[in-house]
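In: Predicted model follows, preceded by the sequence.
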Amino acid sequence: MRFMVIVKATADSEAGVMPSEELLAAMGQYNEELVAAGVMKAGEGLHPSSKGVRVKFSGSQRSVVDGPFMETKELIAGFWLWEVESLQACIDWVKRCPNPMPGDSEIEIRQIFEAEDFGAEFTPELREQEERLRVQMSKT
């Protein structure tokens, strides 16, 4: 099972406060453990929302809204992509994580859809396209 593990933003991360050397070292060690266990597939920190934009869709119309975005609790400061055998295994790994932010912080776990989750609507042609795209992405 694949999961996106989402580090929620805080007022400090949104203000552009960078992690301490101690936290960077602890996270580096934690990431080493994840990679050695075959769990971590990707992971990155994100710039504050003040450097981002949102594209809003309304029918065929598109509009761009510049950051920063007000609801810090709804924002993402970073993420990992993990592959583990269960949600509980993912939870167990998250519990071992160093606190990603000074003070209070939160990590959200969301399972990633797999092809079989889509049922009959995901036709053989669409499955073939998906596989072809995954192969192409793995080569870059």
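Out: Yep, it's here.
In: Please count neighbours and contacts with C-alpha atoms only from this point.
Out: Noted.
In: what about F113, distance to M1?
Out: In this structure, F113 and M1 are 9 Å apart, going by CA to CA, to the nearest Å.
In: Who has more neighbours out of the two?
Out: The neighbour comparison of F113 against M1 (other CA atoms under 10 Å) goes to M1, with 14 against 11.
In: quick one: the more buried one and A89 touch, right?
Out: No - with contacts counted by CA atoms under 8 Å, M1 stays clear of A89, the gap being 9.9 Å.
In: In contact with G45, which residues?
Out: The contact partners of G45, taken as CA atoms under 8 Å, 6 or more residues apart in numbering, are 77-79.
In: tell me which of these is nearest to S13?
Out: Using CA to CA, A77 comes nearest to S13 of the contacts of G45, at 6.7 Å.
In: tally of neighbours for the closest one?
Out: The local packing of A77 (other CA under 10 Å) involves 22 other residues.
In: What segments of this protein are helices?
Out: Counting by DSSP state H, the chain has helices at residues 11-14, 21-36, 87-95, 124-138.
In: Out of those, which gets nearest to S49?
Out: With respect to S49, and counting by CA to CA, the nearest of the helices of the chain is helix 11-14 at 6.5 Å.
In: how far out from the middle of the chain is that closest one?
Out: The chain centre lies 17 Å from the centre of helix 11-14; the measure is CA atoms, centre = their mean, to the nearest Å.
In: let's bring in a second one:
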Amino acid sequence: MKYMLIMRATDEAFKTMADVDFTEMIETVGRFNDELIRAGVLVAAEGLDDAAEGVVVDHGSEVPVVTDGPYGETKELFGGFYILNVASKEEAVEWAKRAPLTGPGFKTEIRRVTTIDEMPQDNEWIKKERAWREATGQL
């Protein structure tokens, strides 16, 4: 089963990271990533650029509204993610507990990644997606 570990932090928590030596942070995260690789569970991992560089497309009105970052009432920002292929949610939780960026304001949300096999296989769009995934080596 695949699980996504969504790395979240408050604005204040991100500010505390500004004081951490970047090389030290890379070493810490790198060691954790290496553990995931050696355990054979890492599928993908990416960090995200500063929220101030992002945009939000709000679909709450008939014409979508695009707003530049930073965002006005942010309580938590999505800073990066891991996708792990593990045997259970409990195993995903155990990996999340070991994540290297911790402290007040840091959280990891864990969500199972659904598969195309869970979708209605007789749907024309699912058939097209399955064909694309097979052609690109994803299935």
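Out: Now that the structure is in, tell me what you want to look at. Note that the coordinates shown come from a computational prediction; the quantities given were computed from them, not determined experimentally.
In: tm score of chain vs chain?
Out: Their TM-score after superposition, calculated using TM-score structural alignment, normalised by the length of the second structure, is reported as 0.79; 135 aligned residues with a CA RMSD of 2.6 Å.
In: follow-up on the earlier one: can you redo the helices of the first structure as CSV with distance to V65 of the first structure and mean neighbour count?
Out: Shown next, in CSV, are the helices of the first structure (distance: least, CA to CA, whole Å; neighbours: other CA atoms under 10 Å):
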stretch, distance to V65 of the first structure, mean neighbour count
helix 11-14, 17, 18
helix 21-36, 32, 14
helix 87-95, 33, 14
helix 124-138, 29, 11
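In: Looking at the ones you listed, which is nearest to P48 of the first structure?
Out: Shortest distance between P48 of the first structure and these, using CA to CA, is found for helix 11-14: 4.6 Å.
In: Which residues does the closest one contact?
Out: The set of residues external to helix 11-14 of the first structure that reach it, using CA under 8 Å, 6+ apart, is 47-50, 72, 77, 101.
In: and if we set it to 7 Å?
Out: Applying CA atoms under 7 Å, 6 or more residues apart in numbering, the external contacts of helix 11-14 of the first structure come out as 48-49, 72, 77.
In: Just want the most central residue of the first structure.
Out: F79 (3.0 Å; CA atoms, centre = their mean).
In: Quick one: map that one onto the second structure.
Out: For F79 of the first structure, the aligned position in the second structure is occupied by F81, per TM-score structural alignment.
In: State the distance from its match to E62 of the second structure.
Out: Counting by CA to CA, the gap from F81 of the second structure to E62 of the second structure is 31 Å.
In: By neighbours, which of the contacts of helix 11-14 of the first structure wins?
Out: When neighbours are counted by other CA under 10 Å, P48 leads the contacts of helix 11-14 of the first structure with 24 neighbours.
In: what about that one, distance to L133 of the first structure?
Out: Computed as CA to CA, the P48 of the first structure to L133 of the first structure distance reads 30 Å.
In: Then V39 of the first structure?
Out: Using CA to CA, we find V39 of the first structure at a distance of 23 Å from L133 of the first structure.
In: Just give me the match in the first structure for A45 of the second structure.
Out: Matched across to the first structure, A45 of the second structure falls on G43, judged by TM-score structural alignment.
In: ok, L75 of the first structure to M27 of the first structure distance?
Out: 20 Å.
In: my bad, should have said W80 of the first structure
Out: Applying CA to CA, the value for W80 of the first structure to M27 of the first structure is 12 Å.
In: Equivalent analysis for R54 of the first structure, please.
Out: Counting by CA to CA - R54 of the first structure and M27 of the first structure are separated by 29 Å.
In: what about the nearest residue to the residue nearest to the centre of the first structure once chain neighbours are set aside, how many residues close to it?
Out: Distances taken as CA to CA, 6 or more residues apart in numbering place I6 nearest to F79 of the first structure, at 4.5 Å, with adjacent residues excluded. Residues near I6 of the first structure, counting by other CA under 10 Å, number 20.
In: How about the contacts made by I6 of the first structure?
Out: Going by CA under 7 Å, 6+ apart, the list of residues near I6 of the first structure reads 76, 78-80, 107-109.
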